[in-house]
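> Below is the structure, and that's it, no one-letter string:
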């Protein structure tokens, strides 16, 4: 785990603005990329980018490009330019991104079979690895896509569930849960709990079922693990959160660090997203996982980027779980972006993170088999 905050990138302040001519911006960016790579890679860099704990070349390039270019773009996309209300802008953005993501259906997925169906009218897919485990009772992963509770779909995250299926040898189910503006966050949680219940009704063994998700999907994975138990369903075997949002109230994040540290710009738009996707915050019971009964939380794996604002959520939940005596693993990755395994799956760090996720999932599924063997031997 690397938690050295001394490696955080500096705040904006060198005159780089959206208003500069494109050529000048590109020149500035190119110069900074060269200096950034020299500072962060030489002479300790190795080809895999991981042996010394240093980020890979491509990770550094995308990190700096995101810090310089993605932040203003994300702010403009989410908050709009004043042409329409923010609520309408969020709905428009979610719809447009999901439509564009349909193009991914044209791309072949290697090494997996995709079965399509529905749960209570909600589209879902079960992605099974070729030659892998087919029976749900032998182990399954339930994955929830990210997207700020307003965007994301089966199409945007099919590559993620396919990667997990290939690496674990297990079937992975994901569902198109309802989002803003159709429902608020609690409605999304309801859909995810129903998906978990449906899996159990199809024969999945809860002791061999792992929940996972990225960003807002990580929120839903942890919330489902807790809320499902409150509804009388058995506890799953484990939970995985990739850059997971874990608390809707942003008070703790506000005191955590500068919003300028977040290279992807999540910190710039998260308060507005929460304001619209859960407007009842403060007036009703908060469904945030970090506020739930953590003494019932199954073992979990938390992965976050070093400078993203949601590192705060990961560290706070990890600390709370540790104090509650619950098993939890926290990985902090330097010079990476928010939800980097899902957004940039081709990076060596993303492949390594997926391998870590797969190892955790298999350990949780195998833990039940080991317990059964011990009981059989005792008899």
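Thanks, I have it. Quick caveat: nothing in here was measured; it's all calculated off a predicted structure.
> contacts, neighbours, all on C-alpha from now
Fine.
> Pull out the buried residues from stretch 228-236.
Buried residues in stretch 228-236, counted by 16 or more other C-alpha atoms under 10 Å: 228, 233, 234, 235, 236.
> Format those as JSON lines; extra columns: secondary structure and distance to residue 288.
Output for the buried residues of stretch 228-236, formatted as JSON lines (DSSP: H, G, I helix; E, B strand; the rest coil; distance: C-alpha to C-alpha, whole Å):
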{"residue": "228", "secondary structure": "helix", "distance to residue 288": "14"}
{"residue": "233", "secondary structure": "coil", "distance to residue 288": "19"}
{"residue": "234", "secondary structure": "coil", "distance to residue 288": "20"}
{"residue": "235", "secondary structure": "coil", "distance to residue 288": "17"}
{"residue": "236", "secondary structure": "coil", "distance to residue 288": "18"}
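> Check it against this one:
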């Protein structure tokens, strides 16, 4: 493990904490700024398009397979984040998978509370099917809140009788919004996402609504009949048990869920690739999984 690399990155992050008493626009500005300098994959081209109710970035590298589409939903607790802030992950996923990547700029809370982001995520998948992509060539993926959206879009497609994507790639998915997992207590002060920040995310997106509702998380519902799922999570994050429990529940239905707990890694460490060896390694493994499961 590249502990020295991660420790250095976290020390730098601690020197630029979220602004106190910030408005949502100020939080977004802060988050965009701290991710603006992270290198993207060399040779990546980015085209802005519309997918249903929201814009998106269509990312290609030389040699990208135009017939394969990896839909990517960024993290940020439904409050901040964008395709721009997550270009490091999205462009390197395009490189590792050989697919074109569609990074969705879904609408954010509190201006657009639940279930807006979930509706936008599902609309992006329908857009792909309506624009000639075959379901066996489409992947749904995301980190943190985006992992929630990727899984939720697949569950909604199953429930609506829509053809399912080839596979799912989930990185540190935020699923247990009711904080019932043990890691929500034992790792409540973990880096990047702690119990206080999770409370803020829930407040702005779900408000007084039901944290267990399928409109805001698929975690507590029926997880049968899904395509193969790859789940990566760090051992040092509050959301660790979200992933462990999810994989257990999916495999209990007879479906396939590959879980890897990355020792010593914090929440969404892929954002630090290529400055962190494990960040790039996770993306490369995700790309290999996509190559195996797409036609």
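Nice, I can see it. Values in this document were obtained by computation on a predicted structure and should not be read as measured data.
> that older thread, adding distance to residue 168 of the first structure, write the buried residues of stretch 228-236 of the first structure out as TSV.
Converted to TSV, these look like this (distance: C-alpha to C-alpha, whole Å):
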residue	distance to residue 168 of the first structure
228	24
233	25
234	23
235	21
236	17
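> of all these, which comes closest to residue 94 of the first structure?
For these, the residue nearest residue 94 of the first structure by C-alpha to C-alpha is residue 228; the value is 27.2 Å.
> Tell me the counterpart of the closest one in the second structure.
The pairwise alignment with the second structure assigns residue 228 of the first structure to residue 157, based on TM-score structural alignment.
> which residues does the residue lying closest to its match once chain neighbours are set aside contact?
Once flanking residues are discounted, residue 157 of the second structure sits nearest to residue 164: 6.3 Å by C-alpha to C-alpha, 6 or more residues apart in numbering. Shown in contact with residue 164 of the second structure (C-alpha atoms under 8 Å, 6 or more residues apart in numbering): 135, 136, 154, 157, 158, 226, 227.
> quick one: residue 151 of the first structure from residue 188 of the first structure, how far?
Going from residue 151 of the first structure to residue 188 of the first structure by C-alpha to C-alpha, to the nearest Å gives 12 Å.
> repeat for residue 90 of the first structure
16 Å.
> So between those two, which is more surrounded?
Neighbour totals were compared for residue 90 of the first structure and residue 188, and residue 90 leads with 25 against 21 (other C-alpha atoms under 10 Å).
> Might one say that that one is in contact with residue 74?
No. Residue 90 of the first structure lies out of contact with residue 74 (C-alpha atoms under 8 Å); the separation is 11.6 Å.
> coming back round to it: who's in contact with the match of residue 228 of the first structure?
122, 163, 164 are the contacts of residue 157 of the second structure under C-alpha under 8 Å, 6+ apart.
> try it again with 10 Å
Residue 157 of the second structure is in contact with 122, 125, 126, 151, 163, 164, 165, 226, counting by C-alpha atoms under 10 Å, 6 or more residues apart in numbering.
> so which of these comes closest to residue 195 of the second structure?
residue 151 (22.5 Å).
> which residues are in contact with the helix or strand encompassing residue 100 of the first structure?
Assigned by DSSP states H and E, residue 100 of the first structure falls within helix 86-101. By C-alpha under 10 Å, 6+ apart, the residues outside helix 86-101 of the first structure that reach it are 76-84, 147-157, 179-182, 272-273, 275-277.
> Which of those are buried? Put it as a PyMOL command.
Remark: buried members of the contacts of helix 86-101 of the first structure, expressed as a PyMOL selection using 16+ other C-alpha under 10 Å:
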select buried, resi 77+78+79+80+147+148+149+150+151+152+153+154+155+156+157+179+180+181+273+276+277
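> quick one: contacts for the aligned partner of residue 153 of the first structure in the second structure?
Taking TM-score structural alignment for the superposition, residue 153 of the first structure sits opposite residue 82 in the second structure. By C-alpha under 10 Å, 6+ apart, the contact list for residue 82 of the second structure reads 28, 31-32, 56-57, 73-76, 103-108.
> With residue 126 of the first structure as the reference, measure out to the closest residue in space to residue 339 of the first structure that isn't next to it in sequence.
Nearest non-adjacent residue to residue 339 of the first structure, counting by C-alpha to C-alpha, 6+ apart: residue 243, 5.1 Å away. Applying C-alpha to C-alpha, the value for residue 243 of the first structure to residue 126 of the first structure is 23 Å.
> Who has more neighbours out of the two?
residue 243 (32 against 22).
> what's the matching residue for the more buried one over in the second structure?
Residue 243 of the first structure maps onto residue 172 in the second structure, by TM-score structural alignment.
> Residue 293 of the second structure pairs with which position in the first structure?
Per TM-score structural alignment, residue 293 of the second structure is aligned with residue 364.
> before we move on, what about residue 44 of the second structure?
Per TM-score structural alignment, residue 44 of the second structure is aligned with residue 112.
> so who does that match touch?
126-132, 161-163, 165-166, 169, 171.
> Where helices are concerned, which of these count?
161, 162, 163, 165, 166 (DSSP state H).
> what residue of the first structure matches up with residue 132 of the second structure?
Aligned partner of residue 132 of the second structure by TM-score structural alignment: residue 203.
> doesn't its match fall inside a helix?
No. Assigned with DSSP: H, G, I helix; E, B strand; the rest coil, residue 203 of the first structure falls outside any helix and is coil.
> Is there a neighbour count for it? I'd like the number.
By other C-alpha under 10 Å, neighbour count at residue 203 of the first structure equals 12.
> Could you do the one 4 residues further on as well?
The burial count assigned to residue 207 of the first structure is 22, neighbours taken as other C-alpha under 10 Å.
> hang on, it in a strand?
No. Residue 207 of the first structure: not assigned to a strand; according to three-state DSSP it is helix.
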